[in-house]
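Asker: I would like to see how this sequence folds:
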Amino acid sequence: MRLEICHTTEYRYSEDAWDSHNEVNLYPTANERQHVRGFHLDVQPHATITTHPDYFGSLVHHVHVHERHRHLLIQAQSMVDTFPIVPPPPTPFEALDELRQDVIEFLVPSPRVPHGLWPTLFGVTPPEANTDLAAFLKELTAKLNQEFTYKPGATNVRTSLEQFAQSRAGVCQDFTHAMLGICRVVGIPARYVSGYLYSGGEMLGADATHAWLEALIPGQGWVGYDPTNNCLAGEKHVKIGHGRDYGDVSPVRGTFYGGGRQALEVSVHVYN
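Answerer: Prediction:
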């Protein structure tokens, strides 16, 4: 599937801002599941733009606007080809035993997915040694989707997993952080994925950057699961990057001097 993405971020200030530094994490990942055909980053006013790979391998653009301004536009346009996926075959949970040491950073607590009794809090029975890992992940994806409500505005980036478990409503970040917490506690290496979603009208979370997770399945590598939509991450999912949680792959973040009051507008459009 060929997808075109236009991601626009606009900052407006009540007073002059200057010396604005922003990290822009919007360049799609190139891997066996997707091919990047093109990418263009437009910044207004004029900016100095450099790139570097982050710790997890994503290409990050560093944007520095020197001059005074009251409006900052950062627009990323991408064209990506995505390919079909094959559901993972049955795999015993115990097959993970030899792999965990190499991916320990995706098993330990992180700032937004701290240590906790997440399986108990979310009513999940931990898998046994002979449990089918692929089936467990599929069932966990369905459970979160069915028991929680997707509700924009119900949470924000500071909402804790305990608050999400109580309110039973949130956005894709919350669904993903919850599944990450459960997976890590029971011993399944799992990482947070930031990206885009082509909806066609039938999927949730396509109006902004989307979030899902990748779990490590022996013999298959990292397999994407989207609990917000109760599905595997397939052709309609475009991956930007991954990390321990949202904080590692937030789309745009930065600092500036001055500015007074600030207003932020973000729009995402994914076309086929």
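
Asker: alpha carbons only for contacts and neighbour counts from here, please
Answerer: Will do.

Asker: Is residue 141 located within a helix, as I assumed?
Answerer: Yes. Checked against DSSP: H, G, I helix; E, B strand; the rest coil, residue 141 lies within a helix.

Asker: For the comparison step, fold the sequence that follows:
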Amino acid sequence: MRLAVDHVTTYRYAQPVRGVVQSHRLTPSLCDGQRVEAWAVAVSEGVRGGAFRDGAGDWIEAWTVRGPVSEIVVTVRGVVETVDMAGVLRGQRECVPPLAWLRETPATRADAEMVALAQSVSAPDVLGLAHGLAATVAEAIAYAPGATEAQTTAAEAVALGQGVCQDHAHALIALARTRGLPARYVSGYLLAAEAGAAQEAAHAWAELWVEGLGWVGFDAANRCCPDARYIRLGCGFDARDAAPIRGIARGAAGETMTVSVSVQPAASQQQQQQ
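Answerer: Take a look at the predicted model:
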């Protein structure tokens, strides 16, 4: 499947700031399930800085904007060819050992209710356990846009019984780590489907380590494993760690952010030539 991405993030400041520094995870992962045909990241009035591939195999790029500036626009456009890998991440070059992903964060810390949920799942093997945990999270948290905030923790979302993809991913990570499975948060894109489906074009899911298979993705919000509709950008311990854009503005000023993301089937090369 060929997917076209159009992703625009606009930052506005109540008063001009002296400058902005950003760190981006906005380049699709180099793995067997996806191939980049074209990809471009641009920052209005920005200067591209250093870039490197981190221990998890993600491409990190720095940008700076000199002030005074009152608005910054980050634009991402490209085309990625994807293949359904049944959720299994293959070909990702990383050097961080799986056990490192057992570390919890405030967003993924399990409380007593979540520990009980995790212990309620029984399975004959690790893969079955991973699927069972994902199904449990899907039942525990109903997809409800606007029910939670960016700072909502996994425990709070489970107690509320509602949330979005970020909450499903955080909760699954928490349950998996409770059962001794390394788990991590993944940010990326998802092709929009039929109306009413529990998904967003800017999407998130979890990857769990299954011995013998490696990292396997689970999207509890949509009750499936990532397939050809998904584009993987990067991973981290939680949403904040895996955020596609992180930044600091120099100078005190109120900041607002608007995001527009579109993922559509890309026209075939033959159609483009006609």
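
Asker: Next up, the contacts around the most centrally placed residue in structure 1.
Answerer: The residue lying closest to the centre of structure 1 (CA atoms, centre = their mean) is residue 194, at 2.2 Å. Applying CA atoms under 8 Å, 6 or more residues apart in numbering to residue 194 of structure 1 gives the contacts 209-212, 239-242, 246, 249-250.

Asker: again with residue 43 of structure 1
Answerer: Residue 43 of structure 1 touches 72-75, counting by CA under 8 Å, 6+ apart.

Asker: circling back to that earlier point, tell me which of the contacts of residue 194 of structure 1 is nearest to residue 227 of structure 1?
Answerer: Nearest to residue 227 of structure 1 out of the contacts of residue 194 of structure 1 is residue 212 (CA to CA; 7.0 Å).

Asker: what about that closest one, helix or strand, and which?
Answerer: Assigned by DSSP states H and E, residue 212 of structure 1 falls within strand 210-217.

Asker: Where does that strand end up in structure 2?
Answerer: Mapping strand 210-217 of structure 1 onto structure 2 (TM-score structural alignment) gives residues 203-210.

Asker: cool, and stretch 166-181 of structure 1?
Answerer: Counting by TM-score structural alignment, stretch 166-181 of structure 1 corresponds to residues 159-174.

Asker: if we can go back for a sec, return the mean post-superposition distance for the strand holding residue 212 of structure 1 against structure 2.
Answerer: Compared with structure 2 after fitting, strand 210-217 of structure 1 deviates on average by 1.1 Å (mean CA distance after the TM-score superposition for structure 1).

Asker: Mean deviation, the following helix or strand past that strand versus structure 2?
Answerer: Using DSSP H and E, the helix or strand that follows strand 210-217 of structure 1 in sequence is strand 221-226. Here strand 221-226 of structure 1, set against structure 2 after superposition, deviates by a mean of 0.8 Å using mean CA distance after the TM-score superposition for structure 1.

Asker: what packs against strand 221-226 of structure 1?
Answerer: helix 133-147, strand 210-217, strand 231-232 (3 or more CA pairs under 8 Å, 6 or more residues apart in numbering; DSSP states H and E).
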